[in-house]
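Novice: below is the sequence, then the predicted model.
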Amino acid sequence: MDPDNPRRILPRLVALIVPIVVAGFAGEVPVVQPATVGVVLVGLIVFVGLIVLAAVAGDRAAGWFATLGAVVGHDYFLAAPRHSLMLEAIADVEFDVAILLVGVAVTEIVQWGRRARSLSSRRGTYLRDLAGVHAGESPGDLQRRIGGILARLLDADDVFFLDVAPDPEDAAITPEDRLRVGDHEWDAVDGLPTDRYVAAVVHKGERTVGHFRISSATHISRPTREQLSVAALLAQQLVTRADDAVQP
């Protein structure tokens, strides 16, 4: 069971219940009955606002629950016959369809914006990590700093540098942002291997000068291809920064 699920249940229930409660109160207001075009538009705007609020404050499921709550609230409290989920008017059916379509659309738009912000934040972190690797540090300090960044980036148990080529049985991060064991590609969607090391290889020209040995034996880490790409770039900074330090 996902440990986050208990914390998500309450917001989803609230997202479901609030539109129903709002519809219940609105159904007792005389001006709402009978429903005019203006009242319908106001109701649509209110319901969409509640759906957006649920999607922003919660998650995609909260947006869906709010959409469902808006439909149930409208049908039970506002549409004829009152206090029934049976609909008589085509206009009420059209209202439900509109709420469903708009609710799903705005929920997905909110989630897209959230993903875009998250991606921008992650890329900013990557850039700060790269900028934090200084050419003036000693080789040992560089190795430890880059190893620490790699451990956080890949959610690994341990990372340390070895000045030898990786073992053939290690899963090496390739320039194509993938993992490869010998001639076989490892599907990173399944997570970093827990039964072998992962190697971020450091090259100087055509020569392999070493690798960062990455261990993830106690849990499954699932880095994205972008994170694998950043890991390969970070590992290469060991040579890049060292060369910068010796230049006159």
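Specialist: The structure has been received and is ready for your questions. Remember, it's a predicted structure, so these values are computed and weren't measured experimentally.

Novice: rest of the way, CA atoms for contacts and neighbours
Specialist: OK.

Novice: and the helix ranked longest in the chain, how far out from the chain's middle?
Specialist: In the chain, taking DSSP state H as the definition, the longest helix is helix 90-131. Put simply, helix 90-131 sits 11 Å off its chain's centre (CA atoms, centre = their mean, to the nearest Å).

Novice: from the chain's centroid, how far away is the helix or strand just after that helix?
Specialist: Once the chain leaves helix 90-131, the next helix or strand it forms, by DSSP states H and E, is helix 139-154. Its chain's C-alpha centre and that of helix 139-154 lie 24 Å apart, by CA atoms, centre = their mean.

Novice: one more structure, for comparison:
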Amino acid sequence: MNLRSVIRAHRLATTVLAAGLPLAAAALLSLVRDTVGTPTVVLVLVACVVVAGATGLRSAGLAAAVSAAASFDFFLTQPYGSFAIHDAEDLEAAVLLLIIGGIVTETALWGLRQEAALARQSGYLGGVLATADTLARHHESAEDVTESVGRRITELLDLDSCRFVPGPPPNPGAPTFHHDGALVRDGYQLNIERDGLPVDAAMYLLVRSGSQVRGHFVVTAATHIARPSLEQRRVAALLADQVAGWLAGSGQHVTGRSVHGSPQ
């Protein structure tokens, strides 16, 4: 079984368990439904949805929300053991359970996405600081510096290869990364989020010190569709700027070296 199949199986199992949690809770609450008020029942079922939403799977959270509303209807509203609802307040509670469940799920997913974004930003900052530390070692050769930075750019942008070449790029119309993260080809900005990096051409990442282009990284992603975020592309440009500053300060010259990414 490959990794993708394992992930699918895990998501399916998590969604099934999430749907079963409110069902089990409602079944247990039905044993004491004469002594437990509707507000308490709703809070317990909402708590089940919160637990499901915390898994980070929208399917799990929504399945739990639907299950909570249906279980409340079946076990805890009259006529018991039926999905019919005769009391307007019970109908309102069931609908609110479904709505609250959906809101809780989306809120939990938003929080998880924010946490993941912060973790990525921390990782990017760590990479920039590590690169700055490498450039601060004056005993490093220019080849070692550009190879080290090329490796980080390869990982950051999910590339096949990254090679430093001295001087300006030979083809100004080729896809070129700008400092704002845009990738421009023949004067037109490409939609990386939608289409991914071009697989039919090498791309350039300029190593510029002021108005002087000291070199460029030739990057390729021909074997797969890579979709680095705007933030990742901006960090890559920042790494290239660090190389430019180091070359300007050290006065060293460098020949090209290729850095290859991990096999896809």
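Specialist: Yep, that arrived. Keep in mind that what you see is a predicted model, and the values were worked out from it rather than measured.

Novice: please state their TM-score.
Specialist: Overlay of the two chains. TM-score (TM-score structural alignment, normalised by the length of the first structure): 0.90; 240 aligned residues with a CA RMSD of 1.8 Å.

Novice: quick one: the longest helix of the first structure aligns where in the second structure?
Specialist: Aligning helix 90-131 of the first structure against the second structure (TM-score structural alignment) gives residues 88-129.

Novice: Gly205 of the first structure maps to what in the second structure?
Specialist: Per TM-score structural alignment, Gly205 of the first structure is aligned with Gly210.

Novice: next one: Leu233 of the first structure
Specialist: Per TM-score structural alignment, Leu233 of the first structure is aligned with Leu238.

Novice: compared with the first structure, how much does the longest strand along the second structure deviate?
Specialist: Determined from DSSP state E, the single longest strand within the second structure is strand 212-220. Average distance, strand 212-220 of the second structure versus aligned residues of the first structure after superposition (mean CA distance after the TM-score superposition for the first structure): 1.3 Å.

Novice: quick check: buried residues in the one helix or strand Leu28 of the second structure maps to?
Specialist: Element membership for Leu28 of the second structure, per DSSP H and E: helix 3-29. Buried residues in helix 3-29 of the second structure, defined by neighbour count with 16 or more other CA atoms under 10 Å: 11, 14-15, 17-27, 29.

Novice: returning to what we had before: post-alignment, the longest helix of the first structure versus the second structure, mean distance?
Specialist: Mean for helix 90-131 of the first structure is 1.2 Å (mean CA distance after the TM-score superposition for the first structure).

Novice: re the thing from before, which is the succeeding secondary structure element to the longest strand of the second structure?
Specialist: Next along from strand 212-220 of the second structure, by DSSP H and E: helix 230-250.

Novice: between the longest helix of the first structure and helix 225-246, how many degrees?
Specialist: Calculated by axes from the mean of the first three to the mean of the last three CA atoms, to 10 degrees, helix 90-131 of the first structure forms an angle of 20 degrees with helix 225-246.

Novice: just checking, what packs against helix 90-131 of the first structure?
Specialist: Secondary-structure packing of helix 90-131 of the first structure (3 or more CA pairs under 8 Å, 6 or more residues apart in numbering; DSSP states H and E): helix 37-57, helix 60-73.

Novice: next, format those as CSV and append distance to Gly113 of the first structure and mean neighbour count.
Specialist: Below are these laid out as CSV (distance: least, CA to CA, whole Å; neighbours: other CA atoms under 10 Å):
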stretch, distance to Gly113 of the first structure, mean neighbour count
helix 37-57, 10, 19
helix 60-73, 12, 25
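
Novice: of those, give the one that comes closest to Val164 of the first structure.
Specialist: helix 60-73 (46.9 Å; CA to CA).

Novice: which residues of the second structure does that closest one align to?
Specialist: The aligned range for helix 60-73 of the first structure is 58-71, by TM-score structural alignment.

Novice: can you pull up the most central residue in the first structure?
Specialist: Central residue of the first structure (CA atoms, centre = their mean): Arg115, 5.7 Å from the mean position.

Novice: against Thr67 of the first structure, how distant is that residue?
Specialist: Distance check for Arg115 of the first structure against Thr67 of the first structure: by CA to CA, to the nearest Å, it reads 21 Å.

Novice: same thing with Leu192 of the first structure?
Specialist: For Leu192 of the first structure, the distance to Thr67 of the first structure equals 38 Å [CA to CA].

Novice: and for Val159 of the first structure, the neighbour number?
Specialist: 25 (other CA atoms under 10 Å).

Novice: helix, strand, or coil at the equivalent of it over in the second structure?
Specialist: Val159 of the first structure maps onto Cys162 in the second structure, with residues paired by TM-score structural alignment. Recorded secondary structure, Cys162 of the second structure: strand (DSSP: H, G, I helix; E, B strand; the rest coil).
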